[in-house]
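Undergrad: What follows is a protein structure lacking sequence information:
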């Protein structure tokens, strides 16, 4: 797990809320504080969509950031900055499979519960914190190190300037 302080908050939030940079992630949860506290649970409610809609839109357990992003943007846009926000993004299961296989991990893809990017803005500072979850006990930190490096590379590729804390 690493904490990365984002240098250019305006540029980052534009990429997060307006651009498509983070659209391939799923959203686990979000909390946006403006004149109220708005909480979003990214889990798709069973029964809301038909089986055809779920299959057609390739929806599984969590909503995509692409689907939820316009709602979150509508909460923060305006003349005043939000008081704070916290967004937990998760790599989709298919991408986890590819990530684990491509990095020759000592774990199997089905042992990885999630690869997370926690985005937190408060008191005028914005941080991205990495996180992993596995279903077995292991002392091996290969997954953590590879995910940390993948997030660094993702930010650099998208020209997001950061400092490690």
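TA: Received, thanks. Because the structure is a prediction, the values reported are computed rather than measured.
Undergrad: going forward, measure contacts and count neighbours with C-alpha atoms only.
TA: Noted.
Undergrad: give me every residue that touches the spatially most central residue of the chain.
TA: Residue closest to the mean C-alpha point of the chain, counted by C-alpha atoms, centre = their mean, is residue 89 at 1.8 Å. Residue 89 makes contact with 25-29, 65, 116-119 under the criterion C-alpha atoms under 8 Å, 6 or more residues apart in numbering.
Undergrad: want to compare, so here's the second one:
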């Protein structure tokens, strides 16, 4: 687990206006402005004519909705947005980072937890496994990947 304190302006631009995080699954969110808006990214498959194979919405499907809640002259009082690398990319991640001790089925989520308290925006990484393990190789690789991803995207860190 790593915690990054990010420039709110830079990160919000990437979260709400750019495609930077669009390929991630949206797990859940909570945005407090004049009301508290609670969002669950879980897809209710019975709603669809063609049932999706995935369990969660992609961030790109909710980004504009969240932007419409947040936009305006005032910043939100607070928010949390939880994203995960989409499960269909778990295998590629393991392969690219040469992690052979786990399979995609061992992983529940590779998370980005964005939290804004009204002044400070933080991104906290995390992983969730289906079974307990003392092996921290996946967690370390995810932390390093997120740090590199944020840097390459040009998301500024607070000093």
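TA: Sure, I can see it. Note that this is a predicted model, so its numbers are computed, not measured.
Undergrad: Could you list which of the contacts of residue 89 of structure 1 belong to strands?
TA: Judged by DSSP state E, strands contain the following of the contacts of residue 89 of structure 1: 26-29, 116-119.
Undergrad: and of the residues you listed, the nearest to residue 157 of structure 1?
TA: residue 117 (15.9 Å; C-alpha to C-alpha).
Undergrad: Let me know whether that closest one touches residue 127 as I believe.
TA: No: look at residue 117 of structure 1 against residue 127 with C-alpha atoms under 8 Å: they stay out of range, at 9.9 Å.
Undergrad: picking that back up, now the contacts of residue 89 of structure 1 in JSON lines, with distance to residue 157 of structure 1?
TA: Below are those laid out as JSON lines (distance: C-alpha to C-alpha, whole Å):
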{"residue": "25", "distance to residue 157 of structure 1": "16"}
{"residue": "26", "distance to residue 157 of structure 1": "20"}
{"residue": "27", "distance to residue 157 of structure 1": "21"}
{"residue": "28", "distance to residue 157 of structure 1": "24"}
{"residue": "29", "distance to residue 157 of structure 1": "25"}
{"residue": "65", "distance to residue 157 of structure 1": "19"}
{"residue": "116", "distance to residue 157 of structure 1": "18"}
{"residue": "117", "distance to residue 157 of structure 1": "16"}
{"residue": "118", "distance to residue 157 of structure 1": "18"}
{"residue": "119", "distance to residue 157 of structure 1": "18"}
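Undergrad: tell me, the lengthiest helix in structure 2 lands on which residues of structure 1?
TA: The residue-count maximum for a helix in structure 2 (DSSP state H) belongs to helix 137-153. Against structure 1, the aligned range for helix 137-153 of structure 2 is residues 142-158 (TM-score structural alignment).
Undergrad: in the matching stretch, what counts as buried?
TA: By neighbour count on 16 or more other C-alpha atoms under 10 Å, the buried set for stretch 142-158 of structure 1 is 143-144, 147-148, 151-152, 155.
Undergrad: Repeat that for stretch 5-15 of structure 2.
TA: 5-8, 11-12, 14-15.
Undergrad: Stretch 60-78 of structure 2 now?
TA: Across stretch 60-78 of structure 2, burial judged by 16+ other C-alpha under 10 Å covers 60, 63, 66, 69-70, 76-78.
Undergrad: Tell me which residues are up against stretch 25-44 of structure 2.
TA: 54-59, 62, 69-70, 75-86.
Undergrad: In helices, which of these appear?
TA: Using DSSP H, the subset of those located in helices is 59, 62, 69-70.
Undergrad: So what's the residue count around the residue nearest to residue 30 of structure 1 when sequence neighbours are not counted?
TA: Excluding its sequence neighbours, the residue lying closest to residue 30 of structure 1 (C-alpha to C-alpha, 6 or more residues apart in numbering) is residue 87, at 4.3 Å. Other residues lying near residue 87 of structure 1 total 21 when counted by other C-alpha atoms under 10 Å.
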